[in-house]
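Novice: I would like the atomic coordinates for the input below:
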Amino acid sequence: MVAKKFVVDLNKPLVFQVGHLGEAYDEWVHQPIVSKEGPRFFQSDVLELFTRTAWWVIPIVWVPVASWFISSSVKLGIPSEHVPVLVAFGIFLWTLAEYLLHRFLFHIKTTSYWGNTLHYLLHGCHHKHPMDSLRLVFPPAAAAIIAFPIWNLVKLLCTPATAPAVFGGILLGYVMYDCTHYYLHHGQPKSDMPKSLKKYHLNHHYRLHSYGFGITSPLWDKVFGTVPSQSKGDSKRR
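Specialist: Now for the predicted structure:
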């Protein structure tokens, strides 16, 4: 007897349904529903509230935190003229973290119930509903969970005085990333560079989700060989 395939009911809260898809989850989550109205995640109104974040919350929360870290390096004796270099280095490090997180964590393949459920909450929901404006940036609590191990790694690799400025730069890089990400989905760029970046990112969503992991820049896609090409797209469609 062949087991009946699980079918997600889009009219009901999704989070505790998607785990039942098993091995079919990866294919399901990469078939986007292009609608500005987001789905309901939870039956609970309280839980539902915590899944929605407006884009402007990100700079309001994280720019002051980044500024505090950067000022801490000055208080610890780093000359003020050295601070911009450390911050710029932190922003550069963020571009690498952005790529690695997107490629290896956000696009991890899952098949178990809880694996699918957690992946959907982390990133799968964005691929399924890419125009859901209130689930496009990371809620601050979720971002803090990811930031904590990054801060500990920075402390391990940098001196006590330079670590805060470098981490502050990483946080500023994150703010630029999340705001850029929102703009690439909902903005209407007029100049060539943002137009190209928008096309590059939407290609990741609608054509080749296994390529083009850079959001703010294709730099690391070029370094690691994950730049999408027309030939790859043609072979996928055949």
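Novice: from here on, contacts and neighbour counts on C-alpha atoms
Specialist: Noted.
Novice: checking the closest residue in space to Lys5 that isn't next to it in sequence next. Helix, strand or coil?
Specialist: In space, and not counting its chain neighbours, Lys5 is closest to Leu21: 7.7 Å by CA to CA, 6 or more residues apart in numbering. State at Leu21, reduced to three classes by DSSP: H, G, I helix; E, B strand; the rest coil: helix.
Novice: burial of Leu21, as a residue count?
Specialist: Per other CA atoms under 10 Å, the neighbour tally for Leu21 reads 21.
Novice: would you confirm that it contacts Asp9?
Specialist: No: with contact defined as CA atoms under 8 Å, Leu21 does not count as touching Asp9 (11.6 Å).
Novice: what about the strands in the chain?
Specialist: Under the criterion DSSP state E, the chain carries no strands.
Novice: spatially central, which residue of the chain would that be?
Specialist: Geometric centre of the chain, nearest residue: His102, 6.1 Å, by CA atoms, centre = their mean.
Novice: in contact with that residue, which residues?
Specialist: By CA atoms under 8 Å, 6 or more residues apart in numbering, the contact list for His102 reads Phe213, Gly214.
Novice: one more sequence to fold, the one below, so I can look at both together:
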Amino acid sequence: MVVQDFKVDLNKALVFQVGHLGEAYQEWVHQPIVCKEGPRFFENEFWEFLTRTVWWAVPVIWLPVVFYSISMSVRMGHGFPEIALMVFAGIFVWTLLEYTLHRFLFHIETKSYWGNTAHYLLHGCHHKHPMDGLRLVFPPAATAVLCVPFWNLVKLISVPSVTPALFGGGLLGYVMYDCTHYYLHHGQPSSDVPRNLKKYHLNHHFRIQDKGFGITSSIWDRVFGTLPQSKAAKKDR
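Specialist: Coordinates of the predicted model:
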């Protein structure tokens, strides 16, 4: 149900409010509030707890799974060069998945009550409150659920002895992605590569939100033509 001229009360739990915005949701969610204190999502303390994740939980929880998965392929007889290739392939697959999810799922346009609600939970909250440090990485419970179809996908395209290392590489790519994402928002890079990557990502948040979908790199934005123009290039036209 959409309420005409609905206004979100930022002092109340947001998740079940945003759906009422209807078609106005897209404009509202892309007007960021730059504040390190995140909003409350749910009145229920348990559900609210599940939405908050410290960044270091990602490597602590998932790196052991990465190493265990890779070790399974080692025990099946694969040597270091083969393992390295499998892991690199998994990371490469993740970069494409990262881009695809960000572009086609995280930025899907919604206007229904439940569509807006689901989008806000999935990614809209991050664009509305981009500096919320406890909602920058994916909650471990949600990641665990998504690992199941990812494992089945890898299993479908590879042989049994390769599947664990390829899966481990993809999961390592995810860990790199989430840690990089947190750093781009809260880190202060001193060298050119991370500094440019931070600028590139913040450009997606604050200037051109329908381009620049890569997080760990801009490679797929270049391949698929979603690389945003620089300010200098726009002035020259």
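Novice: so after superposing, what's the score?
Specialist: Once the chains are laid over each other, their TM-score by TM-score structural alignment, normalised by the length of the second structure reads 0.95; 233 aligned residues with a CA RMSD of 1.6 Å.
Novice: returning to what we had before: residues contacting the residue nearest to Lys5 of the first structure?
Specialist: Lys5, Phe6, Val7, Val8, Thr111, Tyr113, Asn116.
Novice: pipe these into TSV and attach distance to Ser210 of the first structure and neighbour count per row.
Specialist: Shown next, in TSV, are the contacts of Leu21 of the first structure (distance: CA to CA, whole Å; neighbours: other CA atoms under 10 Å):
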residue	distance to Ser210 of the first structure	neighbour count
Lys5	25	10
Phe6	25	14
Val7	25	11
Val8	24	16
Thr111	17	17
Tyr113	22	17
Asn116	18	28
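Novice: mark which of those are part of helices, please.
Specialist: Tyr113, Asn116 (DSSP state H).
Novice: so Trp32 of the first structure sits against Lys128, correct?
Specialist: Heads up, residue 32 of the first structure is Pro, not Trp. Yes: judged on CA under 8 Å, Pro32 of the first structure makes contact with Lys128 at a distance of 4.4 Å.
Novice: name the residue in the two with the higher neighbour count.
Specialist: Taking other CA under 10 Å, Pro32 of the first structure and Lys128 do not tie; Lys128 has more neighbours (21 against 16).
Novice: wait, the more buried one sits on Gln31?
Specialist: Yes: using CA under 8 Å, Lys128 of the first structure makes contact with Gln31 at a distance of 6.2 Å.
Novice: mind naming the longest helix for the first structure?
Specialist: helix 163-186.
Novice: distance from the chain centre to it, please.
Specialist: Taking CA atoms, centre = their mean, to the nearest Å, the mean C-alpha location of helix 163-186 of the first structure is offset from the chain mean by 10 Å.
Novice: average offset between that helix and the second structure?
Specialist: Comparison of helix 163-186 of the first structure with the second structure after fitting gives an average deviation of 0.4 Å (mean CA distance after the TM-score superposition for the first structure).
Novice: pull out the buried positions in that helix.
Specialist: 163-182, 184-185 (16 or more other CA atoms under 10 Å).
Novice: also stretch 135-143 of the second structure?
Specialist: Buried residues in stretch 135-143 of the second structure, counted by 16+ other CA under 10 Å: Arg135, Leu136, Val137, Phe138, Pro139, Pro140.
Novice: what does it contact?
Specialist: With contact meaning CA under 8 Å, 6+ apart, stretch 135-143 of the second structure is reached by 38, 50-55, 57-58, 61, 126, 130, 178-179, 181-182.
Novice: one more pass at 6 Å, please.
Specialist: Contacts with stretch 135-143 of the second structure, where a contact means CA atoms under 6 Å, 6 or more residues apart in numbering, come from Arg52, Thr53, Asp178, Tyr182.
Novice: against the first structure, where does it fall?
Specialist: Counting by TM-score structural alignment, stretch 135-143 of the second structure lines up with residues 135-143 of the first structure.
Novice: for His127 of the first structure, see how far away Glu98 of the first structure is.
Specialist: Distance of Glu98 of the first structure to His127 of the first structure, computed by CA to CA, to the nearest Å: 17 Å.
Novice: likewise Ser229 of the first structure?
Specialist: Ser229 of the first structure sits 20 Å away from His127 of the first structure, going by CA to CA.
Novice: ok, now which ones touch Lys155 of the second structure?
Specialist: Lys155 of the second structure touches Thr163, counting by CA under 6 Å, 6+ apart.
Novice: counterpart of it in the first structure?
Specialist: So Lys155 of the second structure corresponds to Lys155, using TM-score structural alignment.
Novice: quick one: the helices in the second structure, in order.
Specialist: So, for the second structure - with DSSP H - the helices run 25-29, 45-50, 57-75, 80-100, 113-119, 125-128, 140-157, 163-186, 192-206, 219-224, 231-236.
Novice: out of these, which comes closest to His107 of the second structure?
Specialist: Nearest to His107 of the second structure, of all these, is helix 113-119, at 8.2 Å by CA to CA.
Novice: so where is the closest one in the first structure?
Specialist: By TM-score structural alignment, helix 113-119 of the second structure lines up with residues 113-119 in the first structure.
Novice: check the mean deviation of that stretch from the second structure.
Specialist: Looks like 0.8 Å for stretch 113-119 of the first structure (mean CA distance after the TM-score superposition for the first structure).
Novice: from the middle of its chain, how far away would that stretch be?
Specialist: Computed by CA atoms, centre = their mean, the chain-centroid distance of stretch 113-119 of the first structure equals 17 Å.
Novice: next: stretch 98-109 of the second structure.
Specialist: For stretch 98-109 of the second structure, the distance to the chain centre is 9 Å (CA atoms, centre = their mean).
Novice: okay, buried residues for that stretch please.
Specialist: Applying 16+ other CA under 10 Å to stretch 98-109 of the second structure flags Glu98, Tyr99, His102, Arg103, Phe106, His107 as buried.
Novice: quick one: end-to-end length of that stretch, please.
Specialist: 18 Å.
Novice: so who does Gly187 of the second structure touch?
Specialist: Contacts of Gly187 of the second structure (CA under 6 Å, 6+ apart): none.
Novice: that one and Lys199 of the second structure: what is the separation?
Specialist: 12 Å.
Novice: what of Met176 of the second structure?
Specialist: According to CA to CA, Met176 of the second structure and Lys199 of the second structure sit 18 Å apart.
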